[in-house]
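Trainee: Everything below, folded, please.
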Amino acid sequence: MAIFLCSHCVSVCTYLNAWPAALMCIFCAVLQMAVLDYYLVHHLGHLHYYWLGIDAFNVILLFLSIYTAHRAIRKNIDTETKHRPIASGSMGWLAWLFMSASVAAKSVIILKYFAHELVESSQRFFGPNTLKTTIAMGSLIFPIFLISQHDAPFGSEARRVIDDLTETTPFDILDTADILQALLESNDSLVKGFPEMILTIAFLNLILPTVQLVTLANYNYGQRKISGRVVNAHRLLSVLAVNIPNLLTRLLLWHGFTTAVSPFTLKNILCIFLNLYDIYDQTRHHLIQIENKKQNYEENSKESLQRIRPDIEDEVLSFYSVATVMEKRRKLEDSQQSLSKISIKNSKDSKSGGMVSIEDIPM
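Mentor: Sure thing, here's the model as predicted:
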């Protein structure tokens, strides 16, 4: 019975493909946009209702990106094996760019003007914790959205490429949302310009997953072979754009302004170490492969030369042997011709009674 239920569930999920994930992605995105809109309208006035038009555009673009990816998957179904190849997801990065830029812009406005005035209480649900959770919802939306953009089989090379490029992205979004805690409190003690620096880093980190989606779209979500340099470039980007800035910001907040330290400090250190080690290990492995190919080429060249050299020597020896025989034959023919001339001359001289001198004999 349990096996039947499991197989039935798998069949239903296969038929639905990624639509449950797509609906959940759209629901979470709409919820995130709506909560941020409430903060803006409630605290800054009805002028910010214009965000609803931008949100409607983002939802339509999000739906179109999911729908086109689904069509790309269904269009390429093999009718014999029912295997769905990987979708291109060419519009996915565009939808995420507009959606994340909208969320980042709203977050910057809220954190800049009135986030420090929010108070957490049992009577007010929309407090600082709800705001921080809403911003961090991007870490939930991104992996669900990614599921709707491809159908790479589990354990395949394409799935490995996708995981290599995006496995730390949800944690980077959580890291960014956590570092905004310093701006949810009174920031009078912060140095002038320091809050703006935090907001700039947060804005860039929220839209940074667009780079991964663009790369995946260019390589057809792992269906085309991706070079190790591209993967290392993404790892280096994660180190330089996310982990090092967030780590330095936390250290400054901790030691310079005596704010509470976050456990994500250890996450930044760990990600920096692991990414740099992966870059080193992959580069070392690549150099070893190049050296092995060079050695194999040299060994094959020596073996080929050793196989060719005896043949060349035999040909040279045979050439010189033929030349020697021809030279001897030529000399023998010359000698025979000289002797025949002498015999003819002697016969003439004998008839005429003359004598042959020794100078007439060719040497």
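Trainee: use CA for all of it now, contacts and neighbours both
Mentor: OK.
Trainee: burial of Met1, as a residue count?
Mentor: Using other Cα atoms under 10 Å, Met1 has 6 neighbouring residues.
Trainee: and what of Cys28?
Mentor: Around Cys28 sit 18 other residues, with neighbours defined as other Cα under 10 Å.
Trainee: That one: which element?
Mentor: Assessed by DSSP states H and E, Cys28 sits inside helix 19-44.
Trainee: Now the next helix or strand after that helix: buried residues?
Mentor: Next along the chain after helix 19-44, taking DSSP H and E as the criterion, comes helix 51-75. Neighbour counts over helix 51-75 (16 or more other Cα atoms under 10 Å) mark 51, 55, 58-59, 61-63, 65-70, 72-74 as buried.
Trainee: another one to check against the first:
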Amino acid sequence: MAFVNVILNKMCLELKNIPMKVLCIMLVILQSFFMDVIIINCYGTGPGGEDECKHCKLCYWWIAGDALIVAGFIVTFVVSYKHLEYYSNSRRLNKKHMSYGVPLSAIVWFIYSSYLSAKVAVIFITAIDDKLKSTDFYGPQFLKTGICLSGVVFILFVASHHKAKENSKERMYITSVSSGITFDVLDTVDFLDVLFVNETGLILSYPLERAILAIAILNLLRPTFSFILIILNHFNATKLSRELSAANAVVYIFFVNVPFMAVRMYLWHNLDSDMSVFLVKNFVMIFIGLNELHEISLEKTQEQDSSVIEMTPRLTTAHRPTDLVDSSPEGPPQYTDALVNRNETADV
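Mentor: Predicted structure coming up:
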């Protein structure tokens, strides 16, 4: 039994995070399948269909783009693996600060999220969502599942770029950020739910529809900014600058939660839409973000006050009134300051 445990431990050390990378790539492929099937089937019925769209063949080019995305993920994982191994074996560099992440990962993730956002935009702009029926297998739930997979992909993608130990502050920071991004993706899918007219029965104005779609797409792109921050502070191995922390809080408040809450409140009060449970999440996250901005501002003010105190010249011994006399226990105080002695001589 002990021999088996040794073999399993050795296999885990050799494999490292390869299973997570493989699973991440498989989910990217699965998500591409979900989105492409909806676009190809609904934008045109496909070759030989009665209502075949003349642009249907062009829809298959989405698959070529997906292949490039998958290739980009593979290249990123290979480069990140070599990056981690190089800095782990180097003795001249600080492994704690230099052993995590590469800029190529942020670029690939931005391309991936942009491509996913483009698919979402095409589906809702061309009214493909109106053709989806809840009774069909390729229905609204199929599309929502495909979009939700991006949150899981983000967790696996980030987990494949570090060697943080279990229960370390780096691991807890990574888990916190990844969980928050996944929660925001679910919030985005729930936000897009109002655009499915066949399910909600809501008749929205054209500007409101485009505003909802634009806000949702921005939220699908926002994980790129979070991933850049993770790289900049080396997965919490170094402290993030105060300016970047404030920028992250501002983006999270005014580009995600405030628009989501405002639109949901409008739909609730003016169109009698069902109140989403994520409305409470938006309110709580706004409060947390504002509190974070307050703490950052308070910390900056305290540092400025301390620097002013340090720059103030200290009083020397001769300038302090208590040092003008010699409090000797043998007799009355004897003045030692030269100015006081001159005054006594003048009085005499």
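Trainee: what's the TM-score here?
Mentor: TM-score for the superposed chains, counting by TM-score structural alignment, normalised by the length of structure 2: 0.78, backed by 312 aligned residues with a Cα RMSD of 3.4 Å.
Trainee: and the helix holding Cys28 of structure 1 with helix 51-75, angle?
Mentor: Going by axes from the mean of the first three to the mean of the last three Cα atoms, to 10 degrees, helix 19-44 of structure 1 is angled at 170 degrees with respect to helix 51-75.
Trainee: Can you point out the buried residues in helix 19-44 of structure 1?
Mentor: By neighbour count on 16+ other Cα under 10 Å, the buried set for helix 19-44 of structure 1 is 19, 21-23, 25-26, 28-29, 32-34, 36-40.
Trainee: Tell me the helices and strands packed up against it.
Mentor: If you count contacts as 3 or more Cα pairs under 8 Å, 6 or more residues apart in numbering; DSSP states H and E, helix 19-44 of structure 1 packs onto helix 51-75, helix 92-113, helix 128-136, helix 138-147.
Trainee: and of these, who's closest to Ser350 of structure 1?
Mentor: helix 51-75 (112.3 Å; Cα to Cα).
Trainee: ok so, going back, specify which member of the buried residues of helix 51-75 of structure 1 is nearest to Pro143 of structure 1.
Mentor: Distance to Pro143 of structure 1, by Cα to Cα, is smallest for Ile66 among the buried residues of helix 51-75 of structure 1, at 13.2 Å.
Trainee: From Ala158 of structure 1, how far off is the nearest residue to that closest one once chain neighbours are set aside?
Mentor: Leaving out its chain neighbours, the residue that sits closest to Ile66 of structure 1 by Cα to Cα, 6 or more residues apart in numbering is Ser148, at 6.0 Å. For Ser148 of structure 1, the distance to Ala158 of structure 1 (Cα to Cα, to the nearest Å) stands at 15 Å.
Trainee: Kindly report the same for Trp19 of structure 1.
Mentor: 21 Å.
Trainee: Equivalent analysis for Ala202 of structure 1, please.
Mentor: The value you get for Ala202 of structure 1 to Ala158 of structure 1, if Cα to Cα is used, is 30 Å.
Trainee: Spatially central residue in structure 2, please.
Mentor: Ser226 (2.9 Å; Cα atoms, centre = their mean).
Trainee: just checking, what packs against the biggest helix by length in structure 2?
Mentor: What stands out as the longest helix in structure 2, according to DSSP state H, is helix 278-311. Contacts defined by 3+ Cα pairs under 8 Å, 6+ apart place helix 278-311 of structure 2 against helix 242-252, helix 258-270.
Trainee: That helix vs structure 1, average distance?
Mentor: On superposition with structure 1, the mean distance recorded for helix 278-311 of structure 2 (mean Cα distance after the TM-score superposition for structure 1) is 2.3 Å.
Trainee: buried sites along that helix?
Mentor: Quick answer for helix 278-311 of structure 2 (16+ other Cα under 10 Å): Phe278, Leu279, Lys281, Asn282, Met285, Ile286, Gly289, Glu292, Leu293.
Trainee: got these as TSV, with distance to Leu58 of structure 2 columns?
Mentor: Listed next are those as TSV, based on distance: Cα to Cα, whole Å:
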residue	distance to Leu58 of structure 2
Phe278	37
Leu279	39
Lys281	40
Asn282	39
Met285	42
Ile286	43
Gly289	44
Glu292	47
Leu293	47
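Trainee: quick revisit: between the longest helix of structure 2 and helix 242-252, how big is the angle?
Mentor: For helix 278-311 of structure 2 against helix 242-252, the angle by the same axes, to 10 degrees is 160 degrees.
Trainee: Distance from helix 278-311 of structure 2 to the middle of the chain?
Mentor: 19 Å (Cα atoms, centre = their mean, to the nearest Å).
Trainee: For the helix or strand just after that helix, what is the distance to the chain centroid?
Mentor: Remark: after helix 278-311 of structure 2, the chain's next helix or strand is strand 325-326, criterion DSSP H and E. Centre-to-centre, strand 325-326 of structure 2 and its host chain are 65 Å apart (Cα atoms, centre = their mean).
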